[in-house]
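A.B. asks: Starting from these lines, generate the structure:
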Amino acid sequence: MRYGVLARLPDGVIACIEQIVRDTCREAGEDDESGSMRERIRQQADEGRRSMAASGPLISPDVFRARLGLTEGCIKSLLSNGSVFAMEVDGMLYYPSMLADTTPDLKHLQSICRMLVPVPPSARFAFLS
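C.D. replies: Model (predicted):
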C-alpha cells in the first residue's frame, strides 16, 4: 500500500468493511464485540494520513498558502465554496498537495472539487489521486 488504502477511504466505507469483517469473524466463531477491530482499522487510517502529511501528498495550510500565493482569507473563501478541501490529521487540517500544483489547470481542478462537495474529503482525495 503506497500511503495506506484505509487512509483514503471515507468513514462510511470503513464502517462497511468493518461490518463484513465482523460478520466473517462471527461465522468463524471469533466474535469481536469489544470494538478493538474498529479501533485497529481507525488506527491504520490515522497512520496512513500521518504518513501522507509527513511525505508530501498532504501539506500544511502555511505551505498550501505559500505555494498558491494566496491570503488566509482567500483560502477560507475557496474552502467555503468547495473549490478546495482539507483533511484532518491529528486535529490539524492538511490540504492535498495536488490542489497547490500550479502545473495543471487549477480552475478546472477547483470546479471538479465543487462538484464533489457533498462527498467526504477522504473520498474526494481518493477520487482525485
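A.B. asks: CA only for contacts and neighbour counts going forward, please
C.D. replies: Fine.
A.B. asks: name the helices or strands packed onto the biggest strand by length in the chain?
C.D. replies: What stands out as the longest strand in the chain, according to DSSP state E, is strand 92-96. Under the contact criterion of 3 or more C-alpha pairs under 8 Å, 6 or more residues apart in numbering; DSSP states H and E, strand 92-96 touches strand 58-59, helix 61-68, strand 87-89.
A.B. asks: quick one more, to check against the first:
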Amino acid sequence: MSTQIFVNLPVRDLPASRAFFGALGYSANLKFTNDDAACLVISDTIYVMLLVEPFFQGFTRKTLCDARTHTEVILCLSADSRSDVDALVDKALAAGGSEPMEAKDYGFMYQRSFQDLDGHLWEVVHMDEDAMPAD
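C.D. replies: Down below sits the predicted model:
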C-alpha cells in the first residue's frame, strides 16, 4: 500500500473554502465531510482536510497560526507541464486567491504560487529533470 498524506488546514469559512478548491477542480470525499471538515481529494494519495478553526484547535494545544500574516508551511504540488502550472494558479486567482510571488523560471523548473482564502501558501511546480544542470 502506498503511503498517503492528509494535510490538515484550519479554515475560517468552510463553504467558501470548499467552493475555492472546487473551482480548482478538486472534489470532496463526502464520506469524510461534514459541517466541521471537508476532505479534498488532490490525488489518490494526497488529501487536504479543511477543518473549521474551532474543530482544528481540538487537535493541538498550540495557538493556531494566522496564515494571512505568518507562514508555517508552503504546500507544493507538481504539474505535468508549465501550462498546467499556469492553469491551476490562474484558476486559484479567478476563485479569489492571490499571487504572493512572481513566477520563477529556472530553465529546468518553473513555479508559481498562490494563497488560498485563508492565506495558506501553495506552490505549483513543473520540473524537467532531463534539463537539469549537471553537478
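A.B. asks: Overlay the chains and give the TM-score.
C.D. replies: TM-score for the superposed pair, counting by TM-score structural alignment, normalised by the length of the first structure: 0.24. Supporting figures: 54 aligned residues with a C-alpha RMSD of 4.7 Å.
A.B. asks: and the helix or strand following the longest strand of the first structure, which residues are buried?
C.D. replies: Beyond strand 92-96 of the first structure on the C-terminal side, the first helix or strand identified by DSSP states H and E is helix 106-115. Buried positions in helix 106-115 of the first structure, judged by neighbour count with 16 or more other C-alpha atoms under 10 Å: 110, 112-114.
A.B. asks: which one of those residues sits closest to residue 88 of the first structure?
C.D. replies: residue 113 (17.1 Å; C-alpha to C-alpha).
A.B. asks: Just give me the neighbour total for residue 37 of the first structure.
C.D. replies: Using other C-alpha atoms under 10 Å, residue 37 of the first structure has 14 neighbouring residues.
A.B. asks: what's the closest non-adjacent residue to it?
C.D. replies: residue 18 (7.5 Å; C-alpha to C-alpha, 6 or more residues apart in numbering).
A.B. asks: tell me the contacts of that neighbour?
C.D. replies: Listed by C-alpha atoms under 8 Å, 6 or more residues apart in numbering, the contact set of residue 18 of the first structure reads 37-38, 41.
A.B. asks: and with 10 Å instead?
C.D. replies: 12, 24, 35, 37-38, 41 (C-alpha atoms under 10 Å, 6 or more residues apart in numbering).
A.B. asks: ok, the closest residue to residue 52 of the second structure other than its chain neighbours - how many residues close by?
C.D. replies: Once flanking residues are discounted, residue 52 of the second structure sits nearest to residue 11: 4.9 Å by C-alpha to C-alpha, 6+ apart. Look at residue 11 of the second structure: counted by other C-alpha under 10 Å, it has 27 neighbours.
A.B. asks: could you check the distance from residue 11 of the second structure over to residue 27 of the second structure?
C.D. replies: For residue 11 of the second structure, the distance to residue 27 of the second structure (C-alpha to C-alpha, to the nearest Å) stands at 17 Å.
A.B. asks: Just give me the longest helix of the second structure.
C.D. replies: Assignment by DSSP state H gives helix 82-94 as the longest helix of the second structure.
A.B. asks: actually the first structure, not the one I wrote
C.D. replies: Max-length helix for the first structure by DSSP H is helix 36-55.
A.B. asks: and it with strand 92-96, angle?
C.D. replies: 60 degrees (axes from the mean of the first three to the mean of the last three C-alpha atoms, to 10 degrees).
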